[in-house]
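> Kindly return the folded structure for what I paste below:
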Amino acid sequence: MVTLVPVDTRTELTGFLMSRRAKLRPETVGLPQYGERRRVPGLRREELAQLAGVSVTHYTRLEQGHGRNVSAEVLEAVAAALRLTSVEREHLTNLVHPPRRVPGPDEPHVRTDLRCLIEGMEHTPAFAHGRHGNILAWNESAGRLLGDLDALPPPRRSWPHLVFLDLPFRSMIDDATEWDLIARQHVAYLRLSLGRYPQNPDMDAVVESLRSSSADFRRLWAEYQVADWSGVTCHLRHPVAGDLEIAIDVMKPGGEPDQWLVTFTTEPDSPSQEALRQLAT
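Below you'll find the predicted structure:
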């Protein structure tokens, strides 16, 4: 049984800022180098504070997790100095000023029209998942491609659990590079969601379960990557359908900010399309 350890926002803020500071080099941001041996990778705190135009004391307190009183202007200056993407800036803001929880169910039901859309994709495996990758609705084709989703207990019926902990599914992705790309997307999105939904027991439970059960997850989680979903193409070696070249696309249905539609498609008139059609019938 996994012991739930709530994710500490201050620790997250410290790790995130340190990881981004470590990625920068003095020569790439216009700072002089004097040939001295650097004991840590990337920029020093003093150098980052100089780039951001803030005091070393202010930046140090921020990196130590004391960010509640930091202004939006200071956060923007730090984000610019760290060369953060728009999604990383959102994450930084969420860690410093956590969003308020909106009253209502933590995981709303899938809309009827979205369920009909999924079920109508007769030859296209598809499912809808929630905030932390929990699979909420799926069609028969998805079950045949991914395995018996009905047989999985709800805590393990999730997209990240399939990728990291479901051995039959993971064994279908025999290219380590492709698996790593998919795994990194899951980890980066989970970390983004952690900031969007602070103090969420379900989110904490998913992260702790993966962290305690998967060395690969722990390795990638330690990198503090943050990103939204994006599509990816991979090769699956399915035990029934054989070799499949699959495009995994992720879309956000209109009016559902906390749910995503995932589809598995193939090139038209390709051997993979025919094999997927045979699998679905």
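
> all contacts plus neighbour counts: C-alpha atoms, from now on.
Will do.

> And the residue most central in space within the chain, how close does it get to residue 177?
Centrality entry for the chain: nearest residue to the mean C-alpha point is residue 189, 1.6 Å, by Cα atoms, centre = their mean. The gap separating residue 189 from residue 177 is 19 Å, by Cα to Cα, to the nearest Å.

> can you check residue 68 too?
To residue 177, residue 68 is 39 Å away according to Cα to Cα.

> Following up with a second sequence; could you model it the same way so I can compare the two?
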Amino acid sequence: MDHGNELGEFLRARRALVPAEFADRSPDPARRVPGLRREEVALLAGVSTDYYVRLEQGRERHPSRQVLIAIARALHLDDAAVAHLLRIGFPDLHPTSAPVTRVAPELQRLMDQMAGVPAFVVGPGQDVLAANALAQAVYRGFSAFDNLLRMIFLDPVAREFYLDWDQVARTAARNLRAAAPAAVERTEQVVGALSVRSPAFAALWAEHDVGPRTTEVKRFRHPDVGEIALHFESLTVVSAPGQHLSVYTVEPGSSSAARLEALASPAHDSVR
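As a prediction, the model looks like this:
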């Protein structure tokens, strides 16, 4: 992650994603610029083209909040992207606590007592810091249950395991960027390793998309029990900055519920 001109890189990447018609321009087959031109963003935001160019080039380092909000509207950013824009625009106003990588014994005990619910703790850079037995059983097919980004982008079983791999990969990259301010050093390590080894990750990271992953339905093809759909929820661990408790629940009476129960059974453990 290059912090030299993070704001400019973000603006350029997001400008390229906005369709030209959002600037009241008719589609032009001869148009060479993907997305909006700089002058179009400036016009929509109500600032001079020269000022906007200086923002992208990193020659203007002190934009006002009003200017950034106006640019966010011009780029049609959602709430998560606006929050990210303000963080990188005003880094001194968003101090962060040092992330905690040790999982409290009480939290581990809570997960262990959730016998029928897969649960695990994710920390800086999407490292898996702790997990209960059922969560480990869900991810049994991977070479290691250690870092969600490494598993998704580098483990060869991932594209078979995740039925919606493309969406999972995009969501994971967006979530990593959303969590980056809370764990800059570890995020840089993960981004550096993945960018070299995974062209898919490098392409997604270059889009500068951002969005915290809080709840969704995840569809897996488990090597032991077959296809299973689980509802994912991410809960902030208030006592440990940078940690999130991830839990999976299942629709009662569904085929996924029966398959999850099979994973949780002592008979399944004995077979393994």
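
> Tell me how far whichever residue in structure 2 pairs up with the residue nearest to the centre of structure 1 lies from residue 84 of structure 2.
Aligning on TM-score structural alignment places residue 189 of structure 1 opposite residue 175 in structure 2. Using Cα to Cα, residue 175 of structure 2 is found at 11 Å from residue 84 of structure 2.

> where do the contact lists of these two overlap?
Jointly contacting residue 175 of structure 2 and residue 84 under the rule Cα atoms under 8 Å, 6 or more residues apart in numbering are residue 210.

> Which parts of the stretch 151-272 of structure 2 are helices?
With DSSP state H, counting those that start in this stretch, the ranges of helices along the stretch 151-272 of structure 2 come out as 158-161, 165-179, 184-197, 199-206, 255-264, 266-271.

> Return the residues in contact with the aligned partner of residue 220 of structure 1 in structure 2.
For residue 220 of structure 1, the aligned position in structure 2 is residue 204, judged by TM-score structural alignment. Applying Cα under 8 Å, 6+ apart, one finds that residue 204 of structure 2 lies in contact with 170, 173.

> 6 Å instead, please
If a contact means Cα atoms under 6 Å, 6 or more residues apart in numbering, then residue 204 of structure 2 has no contacts.

> next one: residue 198 of structure 2
Neighbour list for residue 198 of structure 2: empty [criterion: Cα under 6 Å, 6+ apart].

> got it, and residue 55 of structure 2?
Contacts of residue 55 of structure 2 (Cα under 6 Å, 6+ apart): none.

> Go again with 10 Å.
Going by Cα atoms under 10 Å, 6 or more residues apart in numbering, residue 55 of structure 2 touches 5, 7-9, 11-12, 49, 61-63.

> Now do the same for residue 146 of structure 2: its match in structure 1.
Taking TM-score structural alignment, the alignment pairs residue 146 of structure 2 with residue 157 from structure 1.

> tally of neighbours for that match?
20 (other Cα atoms under 10 Å).

> how much space is there between it and residue 270 of structure 1?
On the measure of Cα to Cα, residue 157 of structure 1 and residue 270 of structure 1 end up 30 Å apart.

> Repeat that for residue 86 of structure 1.
37 Å.

> try residue 36 of structure 1
Using Cα to Cα, residue 36 of structure 1 is found at 58 Å from residue 270 of structure 1.

> Mind jotting down where the strands sit in structure 1?
With DSSP state E, the ranges of strands along structure 1 come out as 126-129, 135-138, 232-238, 242-251, 260-265.

> Just tell me which of those strands ends up closest to residue 27 of structure 1.
The closest of the strands of structure 1 to residue 27 of structure 1 is strand 232-238. By Cα to Cα, the value is 33.5 Å.

> Which positions within that closest one qualify as buried?
Neighbour counts over strand 232-238 of structure 1 (16 or more other Cα atoms under 10 Å) mark 233-238 as buried.

> And the furthest pair within those residues?
Most distant of the buried residues of strand 232-238 of structure 1, by Cα to Cα, are 233 and 238, 15.2 Å apart.

> Now do the same for residue 23 of structure 1: its match in structure 2.
Matched to structure 2 by TM-score structural alignment, residue 23 of structure 1 sits across from residue 17.

> can you pull the contacts of its match?
Contacts of residue 17 of structure 2 by Cα under 10 Å, 6+ apart are 34-36, 75-76, 207, 209.

> what about the aligned partner of residue 109 of structure 2 in structure 1, how many neighbours?
Matched by TM-score structural alignment, residue 109 of structure 2 corresponds to residue 116 in structure 1. The local packing of residue 116 of structure 1 (other Cα under 10 Å) involves 11 other residues.

> Am I right that the match of residue 146 of structure 2 is in contact with residue 149?
Yes - between residue 157 of structure 1 and residue 149 there is a contact at 6.5 Å, judged by Cα atoms under 10 Å.

> which neighbours do those two share?
By Cα under 10 Å, 6+ apart, residue 157 of structure 1 and residue 149 have these common neighbours: residue 135.

> show me where the stretch 1-150 of structure 2 has helices.
6-15, 38-45, 49-57, 65-74, 79-89, 105-113, 133-138, 148-154.

> could I get those helices as a markdown table with distance to residue 239 of structure 2?
A markdown table is the format used below for these (distance: least, Cα to Cα, whole Å):
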| stretch | distance to residue 239 of structure 2 |
| --- | --- |
| helix 6-15 | 30 |
| helix 38-45 | 40 |
| helix 49-57 | 38 |
| helix 65-74 | 31 |
| helix 79-89 | 23 |
| helix 105-113 | 10 |
| helix 133-138 | 22 |
| helix 148-154 | 22 |
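
> wait, which of those is closest to residue 241 of structure 2?
helix 105-113 (13.7 Å).

> Identify the residues contacting the closest one?
Under the contact criterion Cα under 10 Å, 6+ apart, helix 105-113 of structure 2 has outside partners 104, 117-121, 130-135, 237, 245-247.

> Can you turn the buried part of the residues you listed into a ChimeraX selection?
Listed next is the ChimeraX selection for buried residues among the contacts of helix 105-113 of structure 2, using 16+ other Cα under 10 Å:
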select :117,118,119,120,121,130,131,132,133,134,135,237,245,246,247
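
> Need the counterpart of residue 48 of structure 1 in structure 2.
By TM-score structural alignment, residue 48 of structure 1 lines up with residue 41.

> Repeat that for residue 60 of structure 1.
Using TM-score structural alignment, the equivalent of residue 60 of structure 1 in structure 2 is residue 53.
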